[in-house]
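Student: Here is a sequence with its predicted model. Questions after.
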Amino acid sequence: MSRYCAVVRVVFAVAFLGGALIHIYFGLFSPHSYAPFADTALWPWLAELWWGFVMANIGWLSPAAAAFEVAVGLGLLARGCARRMAVLAALGFFAFILVLGYSWPADGWWEDFLKNRAGTLVMAAALAPLLRAPDRSRRA
């Protein structure tokens, strides 16, 4: 299990750190590209919140998302409590993405699930075992 945990931590750390770069790039050069996420939100109030608040404030929200992803990525590479907090933060992020979706257009609920939600469930399932894994970083 320790090898699995090490690989998963590194893979997700790289993914979150890369995600931070993506948020910086799109926030600076293509902020309108965040708009389609409202189209795949599971609840109408979330779509309205996306249009009314997120898109109106995308100039500071995309760097905030990037800072969050840097913190999670670095936390996954850390030890002890920071690592556990990073895993919890990543799982919370995945819960949010699960209800928001990835903005892929879909015809019907099944296609929407496959395009916008299934991958998030797989990633959360891959990351969740790290919560139970002992922290072996303090070897004597």
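Tutor: Here it is on my side, so go on. Residues are numbered from 1 along each chain as shown.
Student: alpha carbons only for contacts and neighbour counts from here, please
Tutor: Noted.
Student: In this structure Ala66 contacts Leu21, no?
Tutor: Yes - judged on C-alpha atoms under 8 Å, Ala66 makes contact with Leu21 at a distance of 6.9 Å.
Student: Compare those two (neighbour count), which wins?
Tutor: Ala66 (22 against 17; other C-alpha atoms under 10 Å).
Student: let's bring in a second model and compare:
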Amino acid sequence: MRTVLQRADGASVHVDGERVGGFTGPGLVALVGVTHEDGPEQVERTARKIAELRILREERSVLDDGAPVLVISQFTLHADVRKGRRPSWNGAAPAEVAEPVVDAVVAALRERGVRVETGRFGADMRVSLVNDGPVTIVLDV
């Protein structure tokens, strides 16, 4: 599982012009890409890192500040661009595998007491954020 975490001062996601998730103020945007091998262990490790990494201002975590997380499924994080001009998506899990894994990450964060907003799986989404810092971290689990 690969996750790109971005510290944000506000974020939103829209589908067909409708806002389906987001937050104002400080929080994290988590772009989550699932591979064929990802399962419960990767879900737990990813959720723990998202909740506990001290990457908010003053070395605080989402749990320390009660900050929200916007989780967006993003299979393109597993693009293979080593050959040619067209990315290969073979490393990304198909939707029927990936969707329950992303849902499990969301559930694991909520079980930790994190306020989680989401996009809509498989939709053509418009994600906006104000990257704070900028702080962007790639988390490979």
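Tutor: Right, received. Where do you want to start? Just so it is clear, the model here is predicted, and its values are computed rather than measured.
Student: where does the TM-score land?
Tutor: In this superposition the chains share a TM-score of 0.25, using TM-score structural alignment, normalised by the length of structure 1; 58 aligned residues with a C-alpha RMSD of 4.9 Å.
Student: And the host helix or strand of Ala71 of structure 1, what's buried?
Tutor: Taking DSSP states H and E as the definition, Ala71 of structure 1 sits inside helix 58-77. Neighbour-count burial for helix 58-77 of structure 1 flags 58, 61-63, 65-77 (criterion: 16 or more other C-alpha atoms under 10 Å).
Student: what's the span of stretch 117-133 of structure 2 from first residue to last?
Tutor: End-to-end span of stretch 117-133 of structure 2 (C-alpha to C-alpha, to the nearest Å): 22 Å.
Student: One more: stretch 76-83 of structure 1?
Tutor: 5 Å.
Student: Give me the contacts around that stretch.
Tutor: For stretch 76-83 of structure 1, the external contacting residues (C-alpha atoms under 8 Å, 6 or more residues apart in numbering) are Arg9, Val10, Phe12, Ala13, Gly75, Arg84, Ala86, Val87, Asp135, Ser137.
Student: Among those residues, name the buried ones.
Tutor: Here, 16+ other C-alpha under 10 Å leaves Arg9, Phe12, Ala13, Gly75, Arg84, Ala86, Val87, Asp135 buried among the contacts of stretch 76-83 of structure 1.
Student: sec struct for the third one, please.
Tutor: Three-state call for Ala13 of structure 1 (DSSP: H, G, I helix; E, B strand; the rest coil): helix.
Student: And it, how far from Trp109 of structure 1?
Tutor: Taking C-alpha to C-alpha as the measure, Ala13 of structure 1 falls 31 Å from Trp109 of structure 1.
Student: For the longest helix along structure 2, name the packing helices and strands.
Tutor: For structure 2, the longest helix by residue count, based on DSSP state H, is helix 95-111. Packing partners of helix 95-111 of structure 2 (3 or more C-alpha pairs under 8 Å, 6 or more residues apart in numbering; DSSP states H and E): helix 40-52, strand 69-73, strand 116-118.
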